[in-house]
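S.K.: pasting the sequence and the predicted model now:
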Amino acid sequence: MAETAGGGVRLLLRAEGLALLALAAVVYARFGGEWSFFALTFLLPDLALLAYLAGPRAGAAAYNAAHSLLVPAALLALGLLADLGPAFDLGLIWTAHIGLDRALGFGLKYARGFAHTHLGQLGPADPW
């Protein structure tokens, strides 16, 4: 059984990432989010890459935790239900980040190394 998506399935998953990025950005703009805040926080989930310094298993776990939609969805729900604008904004920005990563082919990681993702192998060789 294949561990990664290929062909048309991979293309569809990457297109979904692009749609997620676009939707999150449009909603952010529609609700009047500050673009300076967007720019300052957009790359924060990538701080999880530092966990690769502890090895590929720890790196994959941290990366996947920071690049799953579970926490951003919770922030969006909290922001809407409790009328907390900053939580809502952060949830949208985090969702946009995940969408961009998925559109570029940076999928969730396997413990074998950074280049091994659910969307397929990254690059010609594993840099980690």
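M.R.: Right, received. Where do you want to start?
S.K.: for the rest of this, base every contact and every neighbour count on C-alpha atoms.
M.R.: Noted.
S.K.: so where do the strands sit in this protein?
M.R.: Counting by DSSP state E, the chain has strands at residues 109-110, 113-117, 120-121.
S.K.: so can I have TSV of those strands showing mean neighbour count?
M.R.: Formatted as TSV, these follow (neighbours: other Cα atoms under 10 Å):
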stretch	mean neighbour count
strand 109-110	22
strand 113-117	21
strand 120-121	20
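S.K.: reformat the ones you listed as TSV; add distance to residue 88.
M.R.: Output for the strands of the chain, formatted as TSV (distance: least, Cα to Cα, whole Å):
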stretch	distance to residue 88
strand 109-110	26
strand 113-117	28
strand 120-121	31
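S.K.: use this one as the comparison:
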Amino acid sequence: MAMTVQRVENAAVAVAILLAMVALGQPWWLLLAAFLLFDLSAVGYLRGSRAGAVSYNAVHSYAGPAMTSALYLALLVADHRVVWLLLVAACWAFHVAVDRALGYGLKLDEGFTHTHLGRIGPRPRVR
């Protein structure tokens, strides 16, 4: 039940970001075009489960988009309008939200299929 609520909440976040992009006259298609870029963080798994989890989690948390948005707002207060920074934050948050809505959570050290939302992928067959 809790996992279902988290998935619905994250789907709502993704929809809200998409609607905000449209309402603000920004290129909504950029959300889709940049979507897979954030998955490059999984390359850390080439060094092992622990390194993979660290690199993946660093990019698949809402902390990054929040800090990027805060930087945009700080620059805006200083009269510097750097819209591309806000677009990066939107694409980043959209990616995290869609991943979480699909059940892909932050990775644990045991491997890619172990997440904070539970196990993903096919279950191992019991013989």
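M.R.: Cool, got the structure. The structure displayed is predicted, hence computed values, not measured ones.
S.K.: TM-score of the superposed pair?
M.R.: Overlay of the two chains. TM-score (TM-score structural alignment, normalised by the length of the second structure): 0.86; 119 aligned residues with a Cα RMSD of 1.5 Å.
S.K.: for residue 15 of the first structure, which of the strands of the first structure is the nearest?
M.R.: When the strands of the first structure are compared by Cα to Cα, strand 120-121 sits nearest residue 15 of the first structure, at 14.6 Å.
S.K.: in the second structure, which residues correspond to that closest one?
M.R.: Per TM-score structural alignment, the counterpart of strand 120-121 of the first structure in the second structure is residues 118-119.
S.K.: mean deviation, that stretch versus the first structure?
M.R.: Stretch 118-119 of the second structure differs from its equivalent in the first structure by a mean of 0.6 Å after superposition (mean Cα distance after the TM-score superposition for the first structure).
S.K.: okay, which residue is most central for the second structure?
M.R.: What sits nearest the mean C-alpha location of the second structure, by Cα atoms, centre = their mean, is residue 96, with 1.7 Å.
S.K.: what about the closest residue to that residue other than its chain neighbours, neighbour count?
M.R.: Closest residue to residue 96 of the second structure apart from its sequence neighbours, by Cα to Cα, 6 or more residues apart in numbering: residue 60 at 5.5 Å. When neighbours are defined as other Cα atoms under 10 Å, residue 60 of the second structure has 27 of them.
S.K.: so what corresponds to residue 60 of the second structure in the first structure?
M.R.: Superposed on the first structure with TM-score structural alignment, residue 60 of the second structure falls opposite residue 67.
S.K.: so who does that match touch?
M.R.: For residue 67 of the first structure, the contacting residues are 45, 98, 108, by Cα atoms under 8 Å, 6 or more residues apart in numbering.
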